[in-house]
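Enquirer: sequence-free structure coming up:
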């Protein structure tokens, strides 16, 4: 289990300051936590290990999830 009490959450620079986006945090051990920004500290957190997160972000950049 990851201790998430002292992690630094950040939003994408693409979010343009919006309230309805996700926040991410780099975790000890190389993982990444992701939560709903509008729920803040009460949001459930999805935790991904580093290689899985890297594959996901590479697929996003490549357009793998773009709608037709």
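Expert: Noted; the coordinates are in hand. Please read all numbers here as calculations on a predicted model, not as lab measurements.
Enquirer: make it CA atoms for all contacts and neighbour counts henceforth
Expert: OK.
Enquirer: if you skip the residues just before and after it, what's nearest to residue 49?
Expert: Among residues not flanking residue 49 along the chain, residue 31 sits closest, at 4.2 Å (Cα to Cα, 6 or more residues apart in numbering).
Enquirer: one more structure, for comparison:
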């Protein structure tokens, strides 16, 4: 699993806030598009913290489930 962790996510350039994150200072998720090993994901409040790299297929399935209401609040 260590090959799926980036210890200091600030080393990667091009982060964007997830469209599902609110504009307040609460839970903010950032993703990095176009990475060669998958989709890096990090907590925007900790930009020098770790990022986890999610395989493309798993990320796609997660996004599809969120969009279809698979995770009710």
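Expert: All right, it came through fine. Quick caveat, the model's predicted, so the values are computed rather than measured.
Enquirer: returning to that earlier point: so the residue nearest to residue 49 of the first structure touches residue 50, yeah?
Expert: Yes. Between residue 31 of the first structure and residue 50 there is a contact at 4.7 Å, judged by Cα atoms under 8 Å.
Enquirer: what's the nearest residue to residue 24 of the first structure if we skip its chain neighbours?
Expert: Leaving aside its sequence neighbours, residue 24 of the first structure sits nearest to residue 34 (Cα to Cα, 6+ apart; 4.5 Å).
Enquirer: Just give me the match in the second structure for residue 36 of the first structure.
Expert: Using TM-score structural alignment, the partner of residue 36 of the first structure in the second structure is residue 43.
Enquirer: and the nearest residue to its match once chain neighbours are set aside, what does it touch?
Expert: Spatially, and ignoring its direct neighbours in sequence, residue 43 of the second structure is nearest to residue 29 (5.1 Å; Cα to Cα, 6+ apart). Shown in contact with residue 29 of the second structure (Cα atoms under 8 Å, 6 or more residues apart in numbering): 17-18, 21, 41-44.
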